[in-house]
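> return atomic coordinates for the entry below.
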Amino acid sequence: MSARPFILGLTGSIGMGKSAVAQMLRELGVPVFDADAAVHRLQAAGSALLPAIEAEFPGSTGPDGVRRAELGAQVFGDRAALARLEAIMHPAVAQARVAFMQEHGDAPLVVFDIPLLYERAGPKGLDAVAVVSAPAAMQRERVMARPGMTEEKFAQILALQVPDAQKRERADHVIDTGVTPGETARAVAALVAALRLKNHTADPG
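Purely as a prediction, here's the structure:
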């Protein structure tokens, strides 16, 4: 086996089914680092980051941690504000990722679930990238079914994301969620088996 886990980046645009695929990976025993979940923990009550967030975005925190609606109103659609928030969050998320790797250093395969991989982080440090994708009509149907979603908000979100076609073109693997869940699960299992085997047979030197 290689000296370290094979690191697969998992990404996909809104409504493509990335969360479902991440759960399939967990059920196969693959450790998954969820960047969004890490952010939620770091914005919860008692987090050491809250004073910095409040100082930069007044009124965005309270006794229960970050007030998501208030913070979202201050950063949504404002790239400069989003960059200021990321400057606070990213170092702490990176520390959480290091701790995750230390915990799962003996696994043959780990996954970094990064929603805005191409938009923000890029594939640096990853061995491969898998993009979760579905037909545009199915994506729209899923997203518009979410509470509080509007056509305008959906359009704004899409405008901030790299188009799905470009993500698929740049990815090493594409996971299709436009089929039945069973078909997607089988494709995920096949990918996991292949990557585990690849790492097992890799030259550790």
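> when you work out contacts or count neighbours from here on, use the C-alpha atoms and nothing else.
Will do.
> ok now the lengthiest helix in the chain, how far from the chain's centre?
For the chain, the longest helix by residue count, based on DSSP state H, is helix 79-103. Put simply, helix 79-103 sits 12 Å off its chain's centre (Cα atoms, centre = their mean, to the nearest Å).
> for it, name the packing helices and strands.
Secondary-structure packing of helix 79-103 (3 or more Cα pairs under 8 Å, 6 or more residues apart in numbering; DSSP states H and E): helix 35-42, helix 50-56, helix 68-75.
> buried sites along it?
Residues 85, 89, 92-93, 96-97, 100-101 are the ones in helix 79-103 that count as buried (16 or more other Cα atoms under 10 Å).
> another one to check against the first:
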Amino acid sequence: MLKMDIYLKMLLLTTWKEKLKMRLKENNKPLSSSPYALRHTPYALRSPFLIGLTGNIAVGKSTVAEFLRQKTATIIDVDKLGHKILYKSEIKEKLITTFGKDILIENEIARNKLANIVFSNKQNLAILNKIVHPHLLKLIDYEIKRHSNEKIIVMDSALIIEWNLQTKLDYLIVVTCSPEKQLQRLVKYKSLSVQEAKHRISAQMNQQKKINLADFVITNNDSKHALQKQVDKLYIKLIEFCHLNKE
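Predicted coordinates for the structure are as follows:
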């Protein structure tokens, strides 16, 4: 693993088969047990090129998504799709039954109230995901088909790995930062107390577990300008791999 702001596990490899061999060698796992194998075998040679973008709360994932959008990548904002699902009557009823009427404001789901419940408790978050997940997958598939003529599609979601969506991807980008930066940003930009922020962080998957599954990692500990430079370098690599996989 290269020690860089962006480190690339498959830096100079030319085909998805070579990348697969490298990943299996790194992990010492048989082909059948490798999520990487599941990811790249059926999808790597098709168009469009499907990239996953994930990361925990307050690491700068949305900023990276915006930079990629400016590079002409098509962004599928999975979190926004999830917000749309909350307005479906059957989902709304299940959420009220599960979490109570306190999640409502003017008879509609209040996302901030729901967030306070699910992001402070891993069990509640798992319950929410179980309710929303099947409907969300249908929306994601629809969006991918709708943008099937695009060159690069970026699936932007905090829960790609938790929902096993990485099996649909050609490559996975993980955005991360130091625990200190994450806590500082969460308190500052979400107006949470330190204790509330710590609860939200602890309810999410450990950052290192996501890094271990990543093809590209962006470390966002510095300025917005420094982050953009990393994205610029990363996008060049994505374009290179996109062309290589079509040869």
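> before we move on, the earlier item: closest to L10 of structure 1 out of the buried residues of helix 79-103 of structure 1?
Proximity of those to L10 of structure 1 (Cα to Cα) peaks at R97, which lies at 14.3 Å.
> how close does the closest one sit to A171 of structure 1?
Relative to A171 of structure 1, R97 of structure 1 is positioned 22 Å away (Cα to Cα, to the nearest Å).
> and what of A189 of structure 1?
A189 of structure 1 is 18 Å from A171 of structure 1, where distance means Cα to Cα.
> most remote residue from structure 2's center?
E106 (31.4 Å; Cα atoms, centre = their mean).
> how near is the residue positioned nearest the centre of structure 1 to G182 of structure 1?
In structure 1, the C-alpha closest to the average C-alpha coordinate belongs to I114, at a distance of 2.4 Å (Cα atoms, centre = their mean). Going from I114 of structure 1 to G182 of structure 1 by Cα to Cα gives 24 Å.
> go on, G9 of structure 1?
Applying Cα to Cα, the value for G9 of structure 1 to G182 of structure 1 is 22 Å.
> who has more neighbours out of these two?
Per other Cα atoms under 10 Å, whichever of G9 of structure 1 and G182 has more neighbours is G9, with 27 against 10.
> give the equivalent position in structure 2 for that one.
Matched by TM-score structural alignment, G9 of structure 1 corresponds to G52 in structure 2.
> the helix or strand that match falls within vs structure 1, average offset?
Assigned by DSSP states H and E, G52 of structure 2 belongs to strand 49-54. Once the two are superposed, strand 49-54 of structure 2 sits an average of 1.3 Å from its aligned residues in structure 1 (mean Cα distance after the TM-score superposition for structure 1).
> same for that strand, what does it pack against?
helix 61-70, strand 152-156, strand 171-176.
> among the ones you listed, which comes closest to I6 of structure 2?
Here strand 171-176 is closest among these (Cα to Cα), at 9.7 Å.
> in JSON lines, list the helices and strands packed on strand 49-54 of structure 2 along with distance to R185 of structure 2 and mean neighbour count.
Shown next, in JSON lines, are these (distance: least, Cα to Cα, whole Å; neighbours: other Cα atoms under 10 Å):
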{"stretch": "helix 61-70", "distance to R185 of structure 2": "13", "mean neighbour count": "18"}
{"stretch": "strand 152-156", "distance to R185 of structure 2": "20", "mean neighbour count": "24"}
{"stretch": "strand 171-176", "distance to R185 of structure 2": "13", "mean neighbour count": "25"}
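> run through who's touching stretch 223-241 of structure 2.
5-6, 14, 64, 67-68, 71, 216, 218-220 (Cα atoms under 8 Å, 6 or more residues apart in numbering).
> compare those residues and tell me which is most surrounded.
Neighbour max across those (other Cα under 10 Å) = I218, 26 neighbours.
> need the three-state assignment for that residue.
What DSSP: H, G, I helix; E, B strand; the rest coil gives for I218 of structure 2 is strand.
> same check, this time on H199 of structure 2
Looking at H199 of structure 2 with three-state DSSP, the answer is helix.
> now do it against I131 of structure 2, distance only.
H199 of structure 2 is 22 Å from I131 of structure 2, by Cα to Cα.
> now swap in S178 of structure 2 and tell me
32 Å.
> my guess is A35 of structure 1 contacts Q95, does it?
No - if you go by Cα atoms under 8 Å, A35 of structure 1 and Q95 don't touch, sitting 11.3 Å apart.
> now do the contacts for A107 of structure 1.
With Cα under 8 Å, 6+ apart, A107 of structure 1 has these contacts: 4-5, 30-31.
> I53 of structure 1 reaches E86, doesn't it?
No - applying Cα under 8 Å as the test, I53 of structure 1 and E86 come out as separate, 10.2 Å apart.
> which residue lines up with D164 of structure 1 in structure 2?
By TM-score structural alignment, D164 of structure 1 lines up with Q207.
> my guess is that match meets N56, correct?
Yes - assessed by Cα under 8 Å, Q207 of structure 2 is found in contact with N56 at 7.0 Å.
> looking at these two, which has the bigger crowd around it?
N56 (22 against 17).
> what about stretch 31-48 of structure 1, start to end distance?
26 Å.
> likewise stretch 142-156 of structure 2?
Terminal-residue distance, stretch 142-156 of structure 2 (Cα to Cα): 15 Å.
> equivalent range in structure 1 for it?
Under TM-score structural alignment, the match for stretch 142-156 of structure 2 is residues 99-113.
> next: stretch 21-30 of structure 2.
Using TM-score structural alignment, stretch 21-30 of structure 2 pairs with nothing in structure 1.
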